[in-house]
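Peer 1: could you work out the structure for the sequence below:
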Amino acid sequence: MGRKFFGTDGIRGRTNDSVMTAATAMRVGQAAGNYFVRGGHRHRVVIGKDTRLSGYMMESALVAGFTSVGMDVIMTGPLPTPAIALLTREMRADLGVMISASHNLFPDNGIKLFGPDGFKLSDEAESEIEALLDSEPKLASAENIGRARRIEDARGRYIHAIKNSVASDIRFDGLKVVVDCAHGAAYEVAPSAIWELGADVVTLGVDPNGTNINDGVGSTAIEALQAKVVEERADIGLALDGDADRLIVVDENGRKVDGDQIMALIATRMHERDLLKGGGVVATVMSNLGLERYLDTLGLSLERTKVGDRYVLERMRAGGFNVGGEQSGHMILLDHATTGDGSVAALRILSSLVRSTRPASEMLHVFEPVPQLLKNVRYDAGQPLEDHAVQRVIAEVEGELAGKGRLVIRPSGTEPVIRVMAEGDDAGQVERVVDRVCNAVREAA
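Peer 2: All right, here's what the predicted structure looks like:
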C-alpha cells in the first residue's frame, strides 16, 4: 500500500491543507493509540511540540484522539524533539509524539512518533498505523477514556539529562557563546544548559511568537548568527533548528561549520579515547567525500545510507555504531540520545573547545572538503525523474564523473523538490554537471 500520510520523517505538510489538519491529527491519535494499546497496564503517551501557532490546535486534536481510545496523555509544552524521546523512555510511556515541522517555516507542521524505547518508529510500524487510519477506531468505553495532564518540570529534566553528557570536570568558564534557537523548541533549554555550565551566553532566536520559527534565524539561516558572533567577538556560535534535533556551528570568524566537520571532530576525539564503536561513522549519501577520505586515514569507515536521520539511526543500531549524522546538522550520539540532538552535540563541541588550546576556526576544520554543489528544482506535478530525457542526462553525467566524483539525485520527502548534488575534485566540472541535470529536470517538469 502506498503511504499517503507518512514521509521520511513522520507526517508533515502545510497546516489546514492536505494531510496536516486537526481531523488528521485526531485520527493519528486514535490509530497510533489503537496500535499501542496492548496488555492490561494503563497506557500513556507523551506529547511535546515546538513553538508554531498551529501547535495548540494539533496538540488538542491529538489529545482528543488518544484519550478517546483509552490512552492517558502527558503534555510537556514546547520542548526539543530529543527531549520527547527521552521523556517517553524515562516515564515508561507506550508512545511519544512530537508536533513539529523541524526546519520548515511556521505555516507547516508535522507529527513524529517514538516508540517506548525512545526511538523513532520503523517504516513497518508507521505503515501499520497508516493502515489503521482508513478504518474505524476502536473507541474506549466511557469509564476507560484517557485522562490528560500537563507536567511542569519537563524542561528541567531535559536540561539535567543533556548536562550529564559532559564530563563532570568540564566547565565552560571563559567561553563566550552565541546560541541561536530559531525561535523554536529549545529557546529556553539550550541557553540555560550552556549558561549553567559556566559560559557567557548571548542569545538569538529566543522570542517565539507563533509565526517566527526558523524565520531568518536557526540552522537553515545562519547569517544573523555569523554577524552576531563577529560583532560580539564570541568564541563560537551554535545554531539549532525549530525542533533542535540538528546543529550548525559558526567559528569565531563567522565561518560556517557543517555536520560533516562536526561528525569528524566528535569521531576523532572518541577514537582517540577508544570510545568510538562500530569502527567508523554512519552518514548519508550527501556527506562530503572529504569526510570519507579523512576517516580512512584514521582506519575508520564511513557507512552511507539514504537521506534521513532515521535511516542513519537504523544502520547505527544494526552495526553497533555510536556516532552518526547528516551534513545538514543532525547529530546522533547513541551514548547519550536515541535520536538527533543538537544540544547534546553542541555541548560536546564546547567541551572539545575547552580542552583544546586552539580557536574554533582551527579545531573545527578537521578535513578538507572536496567541491560539492547542491541545487533544488521545484516542480508542480508529475514524476520528472522518470522522464527519458532526464534519465539520459543523468546517465551521461554519471559517466563523466566516474572515478572523479559522485552524483546524488533524490526527491525531497517533505516538499515537491528534486535535490541535485554533485561533488568531485574539479569544482568547474561539478558546477557544470549539476546545472545540466537541473536544466533537464526543469524542462521535464
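Peer 1: please count neighbours and contacts with C-alpha atoms only from this point.
Peer 2: Fine.
Peer 1: and the helices in the stretch 151-300 of the chain?
Peer 2: Secondary structure of the stretch 151-300 of the chain by DSSP state H, counting those that start in this stretch: the helices cover 154-163, 189-196, 223-232, 259-272, 289-297.
Peer 1: now do the first one and helix 189-196, the angle between them.
Peer 2: An angle of 60 degrees separates the directions of helix 154-163 and helix 189-196 when computed by axes from the mean of the first three to the mean of the last three C-alpha atoms, to 10 degrees.
Peer 1: let's see this one next to it:
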Amino acid sequence: MSPSSTPVRASRPTGEGRVERATRLTAGAIVAIAVGGAVAAASIGLGAGMVAIARKIVTPARKRSDDVTIHGAELDGSTGVVTLRSTPDTRLVGDYSFWFDRGRGHARLGAIVSDDGRRITRVVTDVTGGDLATARSGRVGGWLYTSPADAGFETVDVIVTTPLGGAPAWLVPAEGGLEGPWMIGVHGRGVTRAETIRSLPVFHRASYTSLLVSYRNDGEAPRSVDGRYGLGDTEWEDVEGALAYAVDHGATSIVLMGWSMGGATVLQVVTRARLREFVAGVVLESPVVDWRTTLRFQGAEMRVPGVVQELVMRLLQSPRLSRVSGRATPIDFDRLDFARRADALDVPILLLHSDDDGFVPSTASHALAEARPDLVTFEVFDTARHTKLWNYDPERFDRVIADWLARLRPATVRRGRSGRP
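Peer 2: The predicted structure follows:
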C-alpha cells in the first residue's frame, strides 16, 4: 500500500491531520523511507512532536525550574556563603539573584570564594525571602532587584493603556521632572519588568525619565485571548501604548531598551508603531534579532533534528496550521528577521551582546551590525552569558550606554502628524 492510500488518515483528529499533511508535503524524503502503517505511525509521531515543540516556543512558562543543586549554606542572619553546583552561570563573576524553593525564596550572591570545577562557593550578601539553609536547589537570575525601590529609586506605579487593557508599569522620574527625554524598558521572554531595573542608574544619571513596562502574557499585564507569545510580533502593540503614555506625560524624545525577546519587540515598535517618530534610538541587550537563528540554535542544543526545526517554524508561520500551537494568528518570521531587514531601520542602535550567550546566539547581532554600520554601535562581550552583561561588568555596561547617549541626537518630531501636542 502506498503512503497516499493509507486509510488511517481519515480517522485522525483535524489538527493532527493538518500537521501530518504539512509534514508530508515539506518532508517527502522522510516519508518516502517507510511504507504502509509505518508511514502513519511516523507521521503521527513527527506531527505530535512538532506540535509539542511549537507549543513550548509560544507558551509562557508560569514556573521556572530550579536547575542548580545547593550543596549547603552557612549563614549568619541574611549573609554568609552558599555552595552550589559549578555551572557556566554560577561561575560568572559579579552580583546575581538566586531564586530557590521554586521561586518562593530569594537571595543575592556576590563574590566567588572557591571553585573546584564541581562545586562553587559564593558570598551571600542578602536573603530577602525563604530559608536558604534548608533549600536543595535553585536558579541564578541576572536581575538583582525585585523593584526600583530595592535599587534606591523613587518610583510611581502607573498603568499603561494597551489594546488588551491596563498594564502595570514603574515610572522613575528624572530629577528635573517628566518633561524631557524618556527611556522605556522592555523585558524578555519568561521574566517580568524587574529584569530592566539594572538599566535605571545610567539613564537616571543622564537625566532620563524611565518607564519600565509589562506586556501581554507576562503574568502582570492582561492576557491575550490565546494566552500565547507572539515573539514580538504582537507584544509591540503594548509597547506602543507605553510610547503614547510617555508622549502624553512629557516625553520629548524616547530611547527604547529591549532585553532578549524585548529586543525583538522594540525592533517591531520602531518599524510599525504610529508614534515611532518620537524614538531617538534603541538599546538592545542580548537581543533576538532573528528568531530563526535563535530557534535553530536552541533546537540544536536540545538535539532536535534540523528538518523538524524547520517544520516547526513553518507550522508557526502557517495561517492554517499555527492554531495547533494554541496561537490565534501565525507568526511572521520574515518580519522578525532584522539581519535581513536591516534596511528597514532608521534610528541609531546600541547593540550589547556576549558571544558566549548560550541562549540567544550573537550571530544575528553581528549580521545586523555588519549590515548597518551607519546606525549600529556594537559592544561585544565574551564572558557575560545571556542578559547578564550588567552583572558581569556594570562599569563597562554603564559607560558604554552613557557614551552612546551623550552622542545621541533627540528625535526630530513632526508635530501634528501623530496628533500629539
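Peer 1: what TM-score comes out when they're superposed?
Peer 2: After superposition, the two chains reach a TM-score (TM-score structural alignment, normalised by the length of structure 2) of 0.27; 196 aligned residues with a C-alpha RMSD of 7.4 Å.
Peer 1: now render the helices of the stretch 151-300 of structure 1 as CSV, adding mean neighbour count.
Peer 2: Formatted as CSV, the helices of the stretch 151-300 of structure 1 follow (neighbours: other C-alpha atoms under 10 Å):
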stretch, mean neighbour count
helix 154-163, 18
helix 189-196, 21
helix 223-232, 19
helix 259-272, 21
helix 289-297, 18
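Peer 1: take these and lay them out in TSV including distance to residue 203 of structure 1.
Peer 2: Shown next, in TSV, are the helices of the stretch 151-300 of structure 1 (distance: least, C-alpha to C-alpha, whole Å):
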stretch	distance to residue 203 of structure 1
helix 154-163	17
helix 189-196	7
helix 223-232	9
helix 259-272	21
helix 289-297	31
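Peer 1: out of those helices, which gets nearest to residue 180 of structure 1?
Peer 2: Closest approach to residue 180 of structure 1 among the helices of the stretch 151-300 of structure 1 is made by helix 223-232 (6.7 Å; C-alpha to C-alpha).
Peer 1: so where do the strands sit in the stretch 201-350 of structure 1?
Peer 2: With DSSP state E, counting those that start in this stretch, the ranges of strands along the stretch 201-350 of structure 1 come out as 236-240, 247-251, 256-257, 280-284, 301-305, 323-325, 331-333.
Peer 1: out of these, the one nearest residue 82 of structure 1 is which?
Peer 2: Each of these has some distance to residue 82 of structure 1 by C-alpha to C-alpha; the shortest is strand 331-333, at 10.0 Å.
Peer 1: tell me which residues in that closest one are buried?
Peer 2: Across strand 331-333 of structure 1, burial judged by 16 or more other C-alpha atoms under 10 Å covers 331-333.
Peer 1: out of the strands of the stretch 201-350 of structure 1, deepest packed?
Peer 2: Comparing the strands of the stretch 201-350 of structure 1 by mean neighbour count (mean count of other C-alpha atoms under 10 Å), strand 236-240 ranks first with a mean of 32.
Peer 1: list the contacts for residue 396 of structure 2?
Peer 2: Residue 396 of structure 2 sits next to residue 390 when contact means C-alpha atoms under 8 Å, 6 or more residues apart in numbering.
Peer 1: ranges for the strands of structure 2?
Peer 2: Secondary structure of structure 2 by DSSP state E: the strands cover 68-76, 79-85, 96-100, 105-115, 119-129, 137-141, 156-162, 165-172, 180-186, 209-213, 251-259, 279-285, 349-354, 376-381.
Peer 1: just want the angle from the last one to strand 349-354.
Peer 2: It refers to strand 376-381 of structure 2. Going by the same axes, to 10 degrees, strand 376-381 of structure 2 makes 20 degrees with strand 349-354.
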